[in-house]
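*Asks:* following is a predicted model, sequence given first.
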Amino acid sequence: MVFASTSAFPPIHPWVRPMRAAWVDAPYATPLIQSFREALRAALLREGHHLLEHPEDGVELLLTPAPFFTPLRWRDALLFTARRRFGLSKTPTIVSVIHAPTAAWERALDEARAFLADPESFRGENFPYAGMAESAWEALLNQGRRGGPVLLLERVLQAQSKSIRVLLLVGDESLEEAYLFDLVGAYPRLRPPAEASPDEKESLVAANVVRRLATVVSTREITAHETVADPLPWEVWQRLEAPKAMKRAGREFGRRDFFTETISIDSLVHVPAVSDAIADQYSEGCYATWEPEIGALVATITGSARPFDKTQLTDDELALIVGVRPDKQGAVVRHVLGKRNDPPSSEAVELFDMDEPLPRVTWEEGGRTYTVPVARSKLHGHRGIRAYDPRVVEYVPMDEAYFHYPVSCSTEAQAMGIRRAFSRSQALQNPDDPRTIAFTIIPGHGVLIAEKWVRGKVPFQVIWEAMDAGALEITPRVPQGPFRYTQGLDGRMYWDETEEIPLGPWPPSRAQER
């Protein structure tokens, strides 16, 4: 059997399209990288993509070698030079391909584990990672505590290679496994079957990588927000309950350590402005709740505009979403007079649009009756759900392709996947269903939790009380691919964080399904 045959893989997203890709040579290509390059070429052509001999305007994907644990000068990094070097009108998706010999990668993992176990021993001159900013010690510690040693090393390799997307090849003379890293901190491990030949391993990983990168290239950001002409008066904003509830919720979730640290590029490495390629920082999570009085969603602003503490919100960190553009390329926002009006979170479209296929319910408040979405509040974070009580909480999985070919935040693909997942929620489709919470996992990214309206509860209270009661157990780890919940002796559904479904023939064998 040829493991890399198209039939060896789960179906890809229906919207994935052919892309234009090119390889850019660099003096860091080891024999393993050179061999894998040929496997990539074959996979690109087999999957129907366009492989260019040289980068030209319109190229969508550039792959180039980078050194392992050696800082690259920013003047040599394609993220900063590709447009000028190749005369491109915009920066394409750039992937640095790095080769880690097996023993070197194992030593790096051991050192990262030691860093996390005793971080003070790695301060100052004992800091082991060259080319990093002075503040990198704290940033790496936060990332390692969130995602373990692999995420810590991911941030090191990204900073040293001056590249957001990294393909790490692990092996000596032949490939044993690979990792794909991105901005949000995904680190899926691509491990081919041990019984496969070296050529089959390369072919299988290359085909999987091509499908994953085609998924990235085929979707687009949906942050082209529009503003309605009629701003909300400050006096009206001040009397609304939702903004007050948002501020309280931030404090409550802060006490429960839900939000992870905002990542700043400068906290890891000093480079020139990169705003044409990525934001200077990205925020970790967002949340929103419905305001019945004005029929709108009050949500956190985007963290890429400016850093802020989600646990200490002010009015200036809140935005008012009143709809979604007909083409789904952004939210429709209503400004508020008398306050700063930064754009809403990059997830604004999905937070509003997921209500469209769901029912509306009536809600009485202050002597008035309103028609409102069945989902009152939504909470998104770069966390996972280790366990949940199925009597209170419903898990609604995304379509299968999202587990094998993940998408990134602020994209139309993620908004589409979340809408489809929640549209299948029995708890939300049936307002009388006793379960008051539904959630979905976005592989490699995080969780989105929705709560229903419950009499006597303020916005988000249903969620934080479920956390306190163990009906919703949060974990820093996020599934990086296919996973499953199984029922424990206490009746709760558990995710085994150590479980890993290897990369291999599709459908998986019974041994892989256990």
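*Replies:* On my side now, so go ahead.
*Asks:* contacts, neighbours, all on C-alpha from now
*Replies:* Fine.
*Asks:* separation between residue 290 and residue 325?
*Replies:* 18 Å (C-alpha to C-alpha, to the nearest Å).
*Asks:* which one of those two has more residues nearby?
*Replies:* residue 290 (25 against 17; other C-alpha atoms under 10 Å).
*Asks:* just confirm the more buried one is within a strand.
*Replies:* Yes - under DSSP: H, G, I helix; E, B strand; the rest coil, residue 290 sits within a strand.
*Asks:* what's the burial count for the residue nearest to it when sequence neighbours are not counted?
*Replies:* For residue 290, ignoring the flanking residues on the chain, the nearest one in space by C-alpha to C-alpha, 6 or more residues apart in numbering is residue 297 at 4.5 Å. The number of residues packed around residue 297, counting by other C-alpha under 10 Å, is 25.
*Asks:* take this one as well and set it beside the first:
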Amino acid sequence: MLIHTPTHSWLKKLSLSYVPGSATDLAERVATKLMDYFHHEGHTTESVPSVETRVVLTTVRLGEPLGWREALMFTARRRYKLKHAPTVFTIVHALPEQFDEWLAKSEQVLKDGPEIAPGFDGIPETAYRTLYQQGKRGGAILYLLRVIQIQTKCIRVLLVIGKDEPESAFLFDLVGAHPQIKFEDPQTFYRDIATRILTAASTEEITKHQVVEPEIRQEEWDRLSAIKEMTRASQELGKRDFFTEMIQVSQLAEIPGLSDAISSQYSEGCFATWDVQLNGLLTTITGSARPVRKENITDKDLAVIAGIKPERDGALIRKVAGHPNHPPSSEAVEMIGMDLVLPNVSLPGGAPAPVIRSKLHGHRGVRSFDRSRVEYVSVPESYLYYPVSCSTDAQYRAVQEAFAGSSALQNPQDPRQIVFTVLPGHGLVIVEKWVEGKQAFQAIWEALDNRDLEITNDIPQGPFVFENNGQRSVLRDTSR
């Protein structure tokens, strides 16, 4: 029983509203009890959203596709004249036998292949392949998650399973997180769900990037060796199936503005390396600017990060003359932010540089690693229980604090060249130090080849530990 789980110190007092939709009795009771819990904890609860509303709860029946004009994720701001778009959570109820049936149907689709119609209402044919690829990455539960998100036209879905009372619930989000909250007693159950809602709604996006001078001249750009190293790294990592297949959001549903609403927050991963000539971070661009296949990038898919804004709400970026100059990946601030709390090193020739040469983020997990060659650093404990989303101030702090605690990075003489952290429900971040004679990311892909770092599709959805087994440490997921 989760009684004293660590929570974040930065959770806010919020204004929340419950706007009922189509629902079963159990879904309505869950929504009402959540609102009662929020009210008891001192949050403002409203029957009708107001200009201060940050969170809206609503309900939709399982298997009844909602039109986008009825979906509060797309209409709440306009409908209720709000100052900003609220974070919408849709509660869906499934009987245990319904959940088992839908999960079995999802498993069958993954066996049959991407051309087979999934047999769920409201799923356009253009979504079949994307759903299939998501399911092959994360299993039947991720496939089912995406189906329900498409049907409800909502990213954050609370799927409650039970007959007369809840037995458990899954909370879905954009990146594919699906932690399961088991019903052991009402207080613990509703507190856990409420804390997850507050965690999501208390974060702020940090994608307000600012352009700084001077612009990079085309001839200077063309001379950068790091560009060739980035393009080769994309191919090498692609050969090793590190990157998940790009999601083209417009194929999932025909909704005006859907791509902007989702892809501005979504990333299949990103990678970046330090360039000495530019004295900045060369990184992949965001997928919201244009489709980016991370396994086959060109120089047009790169951006330059020169630093972080004083407000910490975005990166400082430099433009390249004659280039599209799309903004960097949504994890831009996270990528460069870890350098602020780590030492610099002097490279051969005397040039100063951050101790981290290259950084790689992906929606994958780690099955095991060799402790003599690779170091694992944990995000703060509260983030293991209550994860946060990419491109937020909270994840920036979590990643920064994790790598700040690295012995291998704080001591450049430490022989371990690779350091990583795992973000529950999300993926991992791997970094490499400068290794003489190797190009950017080579130490990482060689670590994958040598099984110094063993990658898996399985991502912990909550607390986990790595247990020592001889020279290796092996994942044990304690959240299940």
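*Replies:* Received, thanks. From a predicted model like this one, the values you see are computed outputs, not experimental measurements.
*Asks:* care to give me the TM-score?
*Replies:* Here the superposed chains carry a TM-score of 0.97, computed using TM-score structural alignment, normalised by the length of structure 2; 480 aligned residues with a C-alpha RMSD of 1.6 Å.
*Asks:* coming back round to it: aligned partner of the residue nearest to residue 290 of structure 1 in structure 2?
*Replies:* Counting by TM-score structural alignment, residue 297 of structure 1 lines up with residue 281 in structure 2.
*Asks:* how about residue 75 of structure 1?
*Replies:* Aligned partner of residue 75 of structure 1 by TM-score structural alignment: residue 69.
*Asks:* helix, strand, or coil at the closest residue to its match other than its chain neighbours?
*Replies:* Spatial nearest neighbour of residue 69 of structure 2, chain neighbours left out: residue 75 (6.6 Å); criterion: C-alpha to C-alpha, 6+ apart. With three-state DSSP as the basis, residue 75 of structure 2 sits in helix.
*Asks:* so residue 75 of structure 2 is in contact with residue 56, correct?
*Replies:* No - using C-alpha atoms under 8 Å, residue 75 of structure 2 is not in contact with residue 56; the gap is 11.6 Å.
*Asks:* neighbour count: the two, which is higher?
*Replies:* residue 56 (25 against 14).
*Asks:* doesn't the more buried one lie inside a strand?
*Replies:* Yes - using three-state DSSP, the assignment for residue 56 of structure 2 is a strand.
*Asks:* tell me the counterpart of it in structure 1.
*Replies:* Aligning on TM-score structural alignment places residue 56 of structure 2 opposite residue 62 in structure 1.
*Asks:* same thing with residue 341 of structure 2?
*Replies:* Under TM-score structural alignment, residue 341 of structure 2 pairs with residue 357 in structure 1.
*Asks:* the closest residue to its match other than its chain neighbours and residue 363 of structure 1, how far apart?
*Replies:* Nearest non-adjacent residue to residue 357 of structure 1, counting by C-alpha to C-alpha, 6+ apart: residue 423, 5.8 Å away. Residue 423 of structure 1 is 21 Å from residue 363 of structure 1, where distance means C-alpha to C-alpha.
*Asks:* one step back: where's the residue nearest to residue 69 of structure 2 relative to residue 364 of structure 2, distance?
*Replies:* To residue 364 of structure 2, residue 75 of structure 2 is 33 Å away according to C-alpha to C-alpha.
*Asks:* got it, and residue 29 of structure 2?
*Replies:* Separation of residue 29 of structure 2 from residue 364 of structure 2 (C-alpha to C-alpha): 36 Å.
*Asks:* the two: which is more packed in?
*Replies:* Neighbour totals were compared for residue 29 of structure 2 and residue 364, and residue 364 leads with 26 against 14 (other C-alpha under 10 Å).
*Asks:* that one touches residue 456, doesn't it?
*Replies:* Yes - under the criterion of C-alpha under 8 Å, residue 364 of structure 2 makes contact with residue 456 at 6.1 Å.
*Asks:* and the closest residue to residue 82 of structure 1 other than its chain neighbours, how many neighbours does it have?
*Replies:* Distances taken as C-alpha to C-alpha, 6+ apart put residue 91 closest to residue 82 of structure 1, at 6.8 Å, once the chain neighbours are dropped. For residue 91 of structure 1, the tally of surrounding residues (other C-alpha under 10 Å) stands at 22.
*Asks:* residue 277 of structure 1 now?
*Replies:* 15.
*Asks:* tell me the SS of the counterpart of residue 229 of structure 1 in structure 2?
*Replies:* Aligned by TM-score structural alignment, residue 229 of structure 1 pairs with residue 213 of structure 2. Applying three-state DSSP to residue 213 of structure 2 yields a three-state assignment of coil.
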